[in-house]
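# A predicted structure for the sequence below; I have some questions about it.
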Amino acid sequence: MNPIEWLSNLQWDRLLPELIGKALGFLAGFAASWFLVFRRRLNAIAKAQSGDSDDFIFQMHRLWELPEQAGDCMLLFRNIAPKTTLHDLYDNIAVREYLKATADATSLDNPILNTEGTLGFEVLNDAMGHIAGLVSTTPFKRETWLFVMTCEDRQVVRKKCIRCFLVRPDDLQRFGDWDFCLNHVQVEKPWHWFRIVALHRIALVWKAERKMAEEEALSSRDRDMPLVDKQVRHDRIRQISIGLNDGERPIGDPYKIDWQSHVEKLAQTGFVLNSD
């Protein structure tokens, strides 16, 4: 049978609609896939331009005593681990959504993630375990550091993401004195003023948590390890023993902050310049 006869014997009344239907289905699927990919790309670009990020950063903070200015210090903070992402650290989508919602609820006046309940306790523990494992083989002497999960206000930071702060207890206690922050703490860059505000607010929360822990210790007779369902209330600022580089030095001249220039911006975010 030659090709012409073969074509003439085909049931075109059935074949043609089927071919057209499959072609239209393929084109519709291709268009939908392209639209979803393009939309995802646009959303990613918009997210990057807005400053929102899924990055998860671990930063060490310390006060560097200025040798030529008695009583004055310089705030240094450095990343201590490779940058990771929320997706890499938490594989459970429900946990990631919980963390995003908790991070969005923070502000300059209240930068600490409100990790409530058992889920919050486990989220905090996972982050602490992650950084403890990353720096477990460093040659530096182990010390007690305070660990806290934060997300600073997008109105004052370049990138909004979850930052886990590590700070020595003695340094954080000094940040609790707002007069000390105003008059004796200098920074490496002019825009680092917001980190002083965040550390001050964290110091006040830490003070309140220590007081509550002391009261609970006096009233509780239970000395066993708490069960999972007893972690409804937990400290959001936790102690961790790790070894970090103690040789960090300033990378520039100290900058004294002009706090009066930030009063209006602080007022807009609801922050009151006092330590009460």
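Happy to help now that I have it.
# can we go C-alpha only for contacts and neighbour counts from here?
Noted.
# what's the next secondary structure element after the longest helix along the chain?
Identified as the longest helix of the chain according to DSSP state H is helix 12-50. For helix 12-50, the following helix or strand on the C-terminal side (DSSP states H and E) is strand 52-65.
# just checking, what packs against that next one?
Helices and strands touching strand 52-65, by 3 or more C-alpha pairs under 8 Å, 6 or more residues apart in numbering; DSSP states H and E, are strand 73-79, strand 84-85, helix 86-89, strand 160-167.
# for H192, find the nearest of these.
H192 sits nearest to strand 73-79 of all the helices and strands packed on strand 52-65, at 8.7 Å, using C-alpha to C-alpha.
# show me what the closest one is in contact with.
57-66, 184-188, 249-250, 254 (C-alpha atoms under 8 Å, 6 or more residues apart in numbering).
# buried subset of these as a PyMOL selection?
Selection of the buried residues among the contacts of strand 73-79 in PyMOL, burial being defined by 16 or more other C-alpha atoms under 10 Å:
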select buried, resi 57+58+59+60+61+62+63+64+184+185+186+187+188+254
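# included below, for side-by-side comparison, is a second structure:
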Amino acid sequence: MQMFFDWLSTLQWERLFPELLGKALGFLSGFAASWFLLFRKRLNALQRMQAGDSDDFIFQMHQLTPVDDASPATGSSDKYVLLFRNVAPKTTLNDLYDNIAVRDEINKLADQTTLSNPILQTDGTLGFEMLNDALGHIAGLLATTPFERQTWLFAMTCEDRQFVRKKCVRCFLIRPADLQRFADWNWCRDHLSVEKPWHWFRVVALHRIACVWQEEQKLAAEEAKSSRDKDMPLVDRQVRHDRVRMLSVGLHDGERPIDAPYQIDWSQHLPSLEKMGLPLAPATPPTDPPSDPT
């Protein structure tokens, strides 16, 4: 016991208390900063979820299904309902792309899309690689499905946040014959219905994608006539590449509507679309044929 009192008497109390106090304050400051950063991170994540921001990658199949109201004249229906379904497990941007710079570029391209131009502007070699990675990912996931393989079209999109609650990259899959129909806006307006009223924006997005696909087909045909090089182009020569790509996969095409088809009242949406710089022709009443003067 005497040794303990002797040890206490030798301590430099004028230095001990400041050092202990400083270390205690440093520990508490570090703990508070760590807690604040963790709390702030969780709070930001919650705010992103409530605002609809996400890094999700969703792969969706689109299908036109005839409505069961066959025409007496033709015996077949000229009305269709648009269905779209997820065809693969949801993944994230971080899981699909391990390159941080590529993830930042995709986020930037996704922020630049609009309902008028919903396809990601993947230009140059970097864009070619980004598109190829997503295309290869879904092709690999669907490689072992039991369904008959068919030709499908693939496009990376991010729809306008003015109309879509959740911001994420949606990769569209649609058969060429179906997308060809979407190129005709009059057909979309008069012959197409949807499962839910708010799916009208998907009709507009597919119409814009169909227009891009037609332009790419024309450009590819012109390049094929003028090009003498029939070999596969090198990657570093992909200054221009098709953003609507073809792939062969097997998908279940027997989906049925989950609700009664809903006919879109386009008169409610066309004014706002026109303000966005996307004028789509309203319905025009049929005109009577000119009478025969004889």
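Perfect, I can see it now. These numbers were taken from a predicted model, which means no experiment stands behind them.
# before we move on, back to that, same list, the helices and strands packed on strand 52-65 of structure 1, but as CSV with distance to K230 of structure 1 and mean neighbour count please.
Below are those laid out as CSV (distance: least, C-alpha to C-alpha, whole Å; neighbours: other C-alpha atoms under 10 Å):
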stretch, distance to K230 of structure 1, mean neighbour count
strand 73-79, 33, 19
strand 84-85, 29, 14
helix 86-89, 25, 15
strand 160-167, 24, 23
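# among the ones you listed, which is nearest M225 of structure 1?
strand 160-167 (24.9 Å).
# what's the average distance of that closest one to structure 2?
Overlaying structure 2 shows strand 160-167 of structure 1 at a mean distance of 0.4 Å from the equivalent residues (mean C-alpha distance after the TM-score superposition for structure 1).
# so where is the helix or strand following that strand in structure 2?
Scanning forward in sequence from strand 160-167 of structure 1 by DSSP H and E, the next helix or strand is helix 169-175. With TM-score structural alignment applied, helix 169-175 of structure 1 matches the range 176-182 in structure 2.
# same question, stretch 127-145 of structure 1
Under the criterion TM-score structural alignment, stretch 127-145 of structure 1 matches residues 134-152.
# and the end-to-end length of that stretch?
14 Å (C-alpha to C-alpha, to the nearest Å).
# on that earlier part again, now the angle from the longest helix of structure 1 to strand 52-65?
20 degrees (axes from the mean of the first three to the mean of the last three C-alpha atoms, to 10 degrees).
# helix 12-50 of structure 1 vs structure 2, mean deviation?
Mean deviation for helix 12-50 of structure 1: 1.7 Å (mean C-alpha distance after the TM-score superposition for structure 1).
# just to revisit the earlier point, buried residues in the match of helix 169-175 of structure 1?
In stretch 176-182 of structure 2, the ones that count as buried by 16+ other C-alpha under 10 Å are D178, L179, Q180, R181, F182.
# got the contact list for the nearest residue to the last one once chain neighbours are set aside?
Once its chain neighbours are removed from consideration, F182 of structure 2 has its nearest residue in H207; the separation is 4.8 Å (C-alpha to C-alpha, 6 or more residues apart in numbering). The neighbourhood of H207 of structure 2, defined by C-alpha under 8 Å, 6+ apart, consists of L179, F182, A183, D184, W185, C188.
# surely the second one touches A210?
Yes - between F182 of structure 2 and A210 there is a contact under C-alpha atoms under 8 Å: 5.9 Å.
# circling back: please, which helix or strand holds the residue nearest to F182 of structure 2?
Per DSSP H and E: helix 200-226 holds H207 of structure 2.
# mean shift of that helix relative to structure 1?
Looks like 0.4 Å for helix 200-226 of structure 2 (mean C-alpha distance after the TM-score superposition for structure 1).
# that helix aligns to what range in structure 1?
With TM-score structural alignment as the criterion, helix 200-226 of structure 2 aligns to 193-219.
# equivalent analysis for stretch 248-263 of structure 2, please.
Residue span in structure 1 matched to stretch 248-263 of structure 2, by TM-score structural alignment: 241-256.
# now the end-to-end length of that stretch.
Note: stretch 241-256 of structure 1 ends 32 Å apart using C-alpha to C-alpha.
# OK, contacts around the residue most central in space within structure 2?
By C-alpha atoms, centre = their mean, structure 2 has its centre lying nearest to R170, at 2.2 Å. When contacts are counted by C-alpha under 8 Å, 6+ apart, R170 of structure 2 touches F57, I58, F59, Q60, M156, T157, C158, E159.
# and with 10 Å instead?
Residues counted as contacts of R170 of structure 2 (C-alpha atoms under 10 Å, 6 or more residues apart in numbering) are 56-60, 86, 118-119, 155-159.
# cool, and A103 of structure 1?
Contacts of A103 of structure 1 (C-alpha under 10 Å, 6+ apart): 97, 111-115, 149-153, 160-163.
# helices - which of the residues you listed land there?
Per DSSP H, those map to helices at E97.
# can you select the buried ones from the contacts of A103 of structure 1 in PyMOL?
Buried members of these can be picked out in PyMOL with the line below, counting by 16+ other C-alpha under 10 Å:
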select buried, resi 111+112+113+114+115+149+150+151+152+153+160+161+162+163
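# so which of the contacts of A103 of structure 1 comes closest to L227 of structure 1?
T115 (17.3 Å).
# that closest one corresponds to which position in structure 2?
By TM-score structural alignment, T115 of structure 1 lines up with T122.
# before we move on, which element is the residue nearest to that match when sequence neighbours are not counted in?
Excluding the flanking residues, the one nearest T122 of structure 2 by C-alpha to C-alpha, 6+ apart is F128, at 6.5 Å. F128 of structure 2 is part of helix 124-141 when elements are defined by DSSP H and E.
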